[in-house]
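Student: Dropping the sequence and predicted coords here.
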Amino acid sequence: MYMPGKFVDKHQAAIVVFEYIEVWYNRKRMHSALGFMSPEEFGRKLNEQNIAA
């Protein structure tokens, strides 16, 4: 997808940055406020607890 220094234009760079922030950084990285779980993992565990309750 991304090769350093290989953006065709600013639009392509903006898309790559947006995907990185929204897809990886915000959803997959661990958050201290969530007990060092990713938001995806936290949501999955919360749903499991709600189903079990």
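Tutor: Alright, I've got the coordinates.

Student: Going by C-alpha atoms from here, please, whenever you check contacts or count neighbours.
Tutor: OK.

Student: list the buried ones in the helix ranked longest in the chain?
Tutor: Longest among the helix segments of the chain by residue count, using DSSP state H, is helix 39-52. Neighbour counts over helix 39-52 (16 or more other Cα atoms under 10 Å) mark 39, 42 as buried.

Student: Put this next to the previous one:
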Amino acid sequence: KTELIKPRRPWKTLSDVELATAEYVDWYNHRRLHGETGHIPPVEYETNHYRETTKPQVTVTT
């Protein structure tokens, strides 16, 4: 991500860039709070979404 890579250059090694990118992606997908999703991390929002949309249907027989 540009917002990570450009401000912190020059990078010493490619491994440093790869590790920083992996850490950023982990934060972005799992820990950042997102206003459009009720200020919860995206992974939590996605988990809640799938939990709600995959609930078993209740069938009533008479």
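Tutor: Cool, the structure landed. The structure presented is a predicted model; accordingly, all values stated were derived computationally and were not measured.

Student: if I look at residue 33 of the first structure, how far off is residue 39 of the first structure?
Tutor: Residue 33 of the first structure sits 10 Å away from residue 39 of the first structure, going by Cα to Cα, to the nearest Å.

Student: on that earlier part again, where's the longest helix of the first structure relative to the chain centroid, distance-wise?
Tutor: 17 Å (Cα atoms, centre = their mean, to the nearest Å).

Student: What lies in contact with that helix?
Tutor: 26-31, 34 (Cα atoms under 8 Å, 6 or more residues apart in numbering).

Student: Tell me the buried residues within these.
Tutor: Here, 16+ other Cα under 10 Å leaves 27, 30 buried among those.

Student: The contacts of helix 39-52 of the first structure into a markdown table, with extra columns for secondary structure and distance to residue 15 of the first structure?
Tutor: A markdown table is the format used below for these (DSSP: H, G, I helix; E, B strand; the rest coil; distance: Cα to Cα, whole Å):
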| residue | secondary structure | distance to residue 15 of the first structure |
| --- | --- | --- |
| 26 | coil | 15 |
| 27 | coil | 17 |
| 28 | coil | 18 |
| 29 | coil | 19 |
| 30 | coil | 23 |
| 31 | strand | 24 |
| 34 | helix | 28 |
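
Student: Return the member of the contacts of helix 39-52 of the first structure nearest to residue 12 of the first structure.
Tutor: residue 26 (20.1 Å; Cα to Cα).
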